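S.K.: Just need the structure, nothing else, for what follows:
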Amino acid sequence: MDLLHPQLRAFTAVLEEGSFEAAGRRLHITSSAVSQRIKALEDRLGQVLVLRQPPCRPTPAGELLLRRVRPMQALEAEALADFLPEKNETNRPIAIAVNSDSLDTWFLQALAQLSQAHGYLFDVRVDDQDHTLELIRNGSVLAAVTAEPTPLQGCEVQALGIMRYQAIASTAFVSRHFSQGAQADSLAQAPMIVFNRKDELQWRFIRQITDVTLAPPIHYLPTSTGFVKAAALGLGWCLAPDSMVCDALAARELALVAPGLWLDVPLYWQHAAIRSDTLRNIGAALQNAASSSLGPVQD
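M.R.: The predicted structure follows:
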């Protein structure tokens, strides 16, 4: 049973599944029926909502509608659970976004607790903490872990804590490249490991040390746990969360590039401002998990 209009159900299914065919399989109707429902919705609103190309993506008008529909889906699921608790069909994945480092450290603990306690399913999207907010803005997710403390219109924010990053490399790499310390000259020559082209952490750390514009050799390596292994193997230097490197530092498998310097990144939980038991439960679980791994956010 659905409380939302079938046209809205088809619209969200196409964007979540990426095609009319996949949406039809999920909704147990033909792809032609999916297309007819979306066309009828577009006619009603006088706007093209879906770019019909693989994968299907929302137009700007579609993003606006999707952002409005996401909270409605959460409230619909809660209403159906109240009246039809025996219906498993009401348990649909909750779309949320998180940065890779959080996902690989403290975040999964909260998801596991929520799944066991409430039976929630999750559709987790991964992006840099400076960019996850865009996934709320375009309607891709209902909520996100973000570095942005200022709420979007129609959203609320909870502080989670500070993730501390250390600049690390293998002991041999540090001896070879930073024997005189982390300075402009050494940072310009030493290979640097960066997650992807959105990753600004290493550059922010460099700006703490020097105002000189540098162009060091760069490895792009899109794996959080692989960062630590790559650094230990001498591929380059990088920033990694305390919790990922403390054991390797203690065992001297890794060394600090600049002892006494680090980068603190405050993290926040930003979500649609609706009276939702689901969002309240998720927020509480995330704050509990974050409290054992992250430092307190300073006012």
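
S.K.: From now on I want contacts and neighbour counts done on CA atoms only, so please keep to that.
M.R.: Will do.

S.K.: Tell me the first helix or strand C-terminal of the longest helix along the chain.
M.R.: Ordering each helix of the chain by length in residues (DSSP state H) puts helix 60-83 first. Tracing the chain past helix 60-83, the next element assigned as helix or strand by DSSP states H and E is strand 94-98.

S.K.: Show me what that next one packs onto, helices and strands only.
M.R.: For strand 94-98, the packing partners by 3 or more C-alpha pairs under 8 Å, 6 or more residues apart in numbering; DSSP states H and E come out as strand 122-126, helix 132-137, strand 143-146.

S.K.: if you set the cut-off to 10 Å instead, what comes out?
M.R.: Contact analysis of strand 94-98 by 3 or more C-alpha pairs under 10 Å, 6 or more residues apart in numbering; DSSP states H and E lists helix 60-83, strand 122-126, helix 132-137, strand 143-146, strand 263-272 as its packing neighbours.

S.K.: run this one through as well so I can compare:
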Amino acid sequence: MPITEVEGRRLTLSNLDRVLWPRTGTTKGELLHYYATVAATLLPHIRGRAASFVRTPDGVEGQRFFQKRPPAGTPDWVTVAETVRHSGELMDQVLVDDLSTLVWAANLACVEIHVHQWPAGRPEHADRLVLDLDPGEGRTVVDACRVALLLRDRLAEDGLQAWAKTSGAKGLHLLAAVRGASPRTASAYARRVAGELQAGHPAGVVATMAKADRVGRVFIDWSQNSERKTTAAPYTVRAQPAPTVSAPLSWEEVAAARDPRELALTIGEVPARIAEHGDLLAGLLDPERAGTLPD
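M.R.: Modelled structure (predicted):
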């Protein structure tokens, strides 16, 4: 097994030729290469946030599991943080704060990285607002783009600047930086705005959880602002049939979308987008752009 050194830490890499995406023939080695290539852009979005992973050791068409606790054999140099479960039990979670930890996780076939909307150790201090646009049966990400434009304008009325990214699956995520919020107030605000959109566009938008109500409409999931929930991180790979990425989009791309395939961005495409456009979510990291939720 090859041994490499990353940031002064020796890592043993295994099974780099193992195919994780059978339909495209994409290997674990290609997954590691992607994460190493985009690390400088990805890490600022997840640094200091407890991470949960979707692991697919036998490939995305095999067994998968959601890993919150540090995996067995986690090196002592990997930073962990203590979080609280629903039961009140304390639990350690990994902080993917550096390149070496990112490569280590990818080598374990941690395909997906999910994080909270609040920094580790500060569960009452939400600094991000997220709205997950999930197309129901008969709708696509193109329909989600139309709703995203409405939501962008609605958030702007309250002084909030929104950024968009693909979910990497079939929908979109809208993100805004906030200050002085908590998961409770962020959830309440997101729920109210989602309800307003449903009231104004009942034929195309739904804000209720019942799956039967989503047919032919785009569901605005406001619940991911809860302190217990996580969302797919910017630039994470997804365990989909192809190695798609939760990739930032410009608003021009959102407005121009006509075919879902245009927004199915993969690990082969995202590094070139970063090289050409930089981080389209960079503004999300700027404290000066954070808004205050209305009462």
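
S.K.: After superposition, what's the TM-score here?
M.R.: The TM-score (TM-score structural alignment, normalised by the length of the second structure) is 0.25; 133 aligned residues with a C-alpha RMSD of 6.7 Å.

S.K.: angle of the longest helix of the first structure against strand 94-98?
M.R.: Angle, helix 60-83 of the first structure to strand 94-98, by axes from the mean of the first three to the mean of the last three C-alpha atoms, to 10 degrees: 120 degrees.

S.K.: Tell me where the first structure has helices.
M.R.: With DSSP H as the criterion, the first structure has helices spanning 6-17, 20-27, 31-45, 60-83, 100-102, 108-118, 132-137, 171-177, 184-189, 201-209, 224-232, 242-250, 277-291.

S.K.: Reformat those as TSV; add mean neighbour count and distance to residue 218 of the first structure.
M.R.: Formatted as TSV, the helices of the first structure follow (neighbours: other C-alpha atoms under 10 Å; distance: least, C-alpha to C-alpha, whole Å):
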stretch	mean neighbour count	distance to residue 218 of the first structure
helix 6-17	20	34
helix 20-27	19	39
helix 31-45	17	45
helix 60-83	18	35
helix 100-102	20	20
helix 108-118	15	30
helix 132-137	22	24
helix 171-177	18	15
helix 184-189	17	10
helix 201-209	16	11
helix 224-232	20	13
helix 242-250	16	21
helix 277-291	18	31
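
S.K.: surely residue 253 of the second structure meets residue 149?
M.R.: No. The criterion here is C-alpha atoms under 10 Å, and residue 253 of the second structure misses it with residue 149 at 11.0 Å.

S.K.: okay, and the common contacts of the two?
M.R.: With C-alpha atoms under 10 Å, 6 or more residues apart in numbering applied, the overlap between the contact sets of residue 253 of the second structure and residue 149 consists of residue 164.

S.K.: packing partners for the longest helix of the first structure?
M.R.: The contact analysis (3+ C-alpha pairs under 10 Å, 6+ apart) places helix 60-83 of the first structure against helix 6-17, helix 31-45, strand 50-51, strand 57-58, strand 94-98, helix 132-137, strand 263-272, helix 277-291.

S.K.: Nearest residue to residue 10 of the second structure in space, please, no chain neighbours.
M.R.: The shortest distance from residue 10 of the second structure to any non-neighbouring residue, by C-alpha to C-alpha, 6 or more residues apart in numbering, is to residue 4 (5.7 Å).

S.K.: Now do the one helix or strand that neighbour maps to: which elements does it pack against?
M.R.: Remark: residue 4 of the second structure resides in strand 3-6, with elements defined by DSSP H and E. Other elements packing on strand 3-6 of the second structure under the criterion 3+ C-alpha pairs under 10 Å, 6+ apart are strand 9-12, helix 99-107.

S.K.: Now do the buried residues in it.
M.R.: Buried residues in strand 3-6 of the second structure, counted by 16 or more other C-alpha atoms under 10 Å: none are found.

S.K.: Pretty sure the residue nearest to residue 10 of the second structure sits against residue 11.
M.R.: Yes. With contacts defined as C-alpha under 10 Å, residue 4 of the second structure counts as touching residue 11 at a distance of 5.3 Å.

S.K.: could the helices and strands packed on helix 60-83 of the first structure go into a markdown table alongside distance to residue 185 of the first structure?
M.R.: Conversion of those to a markdown table gives the following (distance: least, C-alpha to C-alpha, whole Å):
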| stretch | distance to residue 185 of the first structure |
| --- | --- |
| helix 6-17 | 48 |
| helix 31-45 | 58 |
| strand 50-51 | 49 |
| strand 57-58 | 45 |
| strand 94-98 | 35 |
| helix 132-137 | 34 |
| strand 263-272 | 20 |
| helix 277-291 | 37 |
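
S.K.: And the ones you listed: which comes nearest residue 173 of the first structure?
M.R.: Proximity to residue 173 of the first structure (C-alpha to C-alpha) singles out strand 263-272 among those, at 20.5 Å.
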